[in-house]
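K.L.:
need coordinates for the below:
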Amino acid sequence: MEAIISIIIQLVAGAVGGNGLGAAARNLSLGTTGNTIAGAIGGVGGTWLASLVPALAELLGGAGTGMDAGALVGQGVSGLVGGGILTAIVAAVRKATAK
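P.N.:
Got it, this is the predicted structure:
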């Protein structure tokens, strides 16, 4: 059960990060659906990457290590950042290949 809650937090935070980036940087927007999908995937991936770096995972409250409030906040933050980063990467690649 706690794994499902963690993944939901990562997906939602990533989607928010992707849409936030799309709203802030219009030239990197993939549209609402694209921002949401890329952000959600980036949210899960960003949290996974953060959990691979022990110092970063500890800084973010033990991202991916359990169900306490610190870990959930860490997963949310890393998901938000990961979602924004992946959305920017996908948008930049899409823009570069469209030329």
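K.L.:
could you use CA atoms for every contact and neighbour count after this?
P.N.:
OK.
K.L.:
helices of this structure, start to end?
P.N.:
All helices of the chain, identified by DSSP state H, fall at 2-24, 31-52, 54-59, 69-97.
K.L.:
structure for this one too, so we can compare:
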Amino acid sequence: MHWLWAIIVGFVLGLIARAVLPGRQHQPIWLSTLFGIAGAILGNAVAGWIGVEDTKGIDWIRHLLQLVGAVVIVGLGDMVYMALRGNRRRTA
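P.N.:
Next up is the predicted model:
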């Protein structure tokens, strides 16, 4: 069941990251979901490093770190995706 939550959280974080980033992102939604999952993993790791991975109540700091991780990875991932695709822009 953990894999299902990882996909759901990754999807939501990927969508939020795409909405936060300026301009248009060119990667497909499934790739944004994978980047969101990676961002959540990165955010959890950083939360563990600074000692806030598990608190009483809602872990707001951990969730914020997951979102920041997703924004960074979606932004970098879009640049890599466009570089691998030959920087062809779609007109739609």
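K.L.:
re the thing from before, want to try CSV for the helices of the first structure, with mean neighbour count as columns?
P.N.:
Below are the helices of the first structure laid out as CSV (neighbours: other CA atoms under 10 Å):
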stretch, mean neighbour count
helix 2-24, 23
helix 31-52, 23
helix 54-59, 15
helix 69-97, 22
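K.L.:
what's the spacing between stretch 66-81 of the second structure and its chain's center?
P.N.:
6 Å (CA atoms, centre = their mean, to the nearest Å).
K.L.:
what's the average distance of that stretch to the first structure?
P.N.:
When the first structure is overlaid, stretch 66-81 of the second structure sits 1.0 Å from its aligned residues on average, using mean CA distance after the TM-score superposition for the first structure.
K.L.:
give the aligned range of that stretch in the first structure.
P.N.:
The aligned range for stretch 66-81 of the second structure in the first structure is 79-94, by TM-score structural alignment.
K.L.:
ok, and what's touching the matching stretch?
P.N.:
With contact meaning CA atoms under 8 Å, 6 or more residues apart in numbering, stretch 79-94 of the first structure is reached by 9-22, 28-30, 35, 38-47.
K.L.:
if we use 7 Å, what do you get?
P.N.:
With contact meaning CA atoms under 7 Å, 6 or more residues apart in numbering, stretch 79-94 of the first structure is reached by 10, 13-18, 21, 28-30, 35, 38-47.
K.L.:
same check, this time on stretch 37-51 of the second structure
P.N.:
6-7, 9-10, 53, 62, 65-67, 69-70, 73.
K.L.:
ok, now with 6 Å
P.N.:
By CA atoms under 6 Å, 6 or more residues apart in numbering, the surrounding residues in contact with stretch 37-51 of the second structure are 10, 53, 62, 65-66, 69-70.
K.L.:
closest to the centroid, which residue in the first structure?
P.N.:
residue 43 (2.3 Å; CA atoms, centre = their mean).
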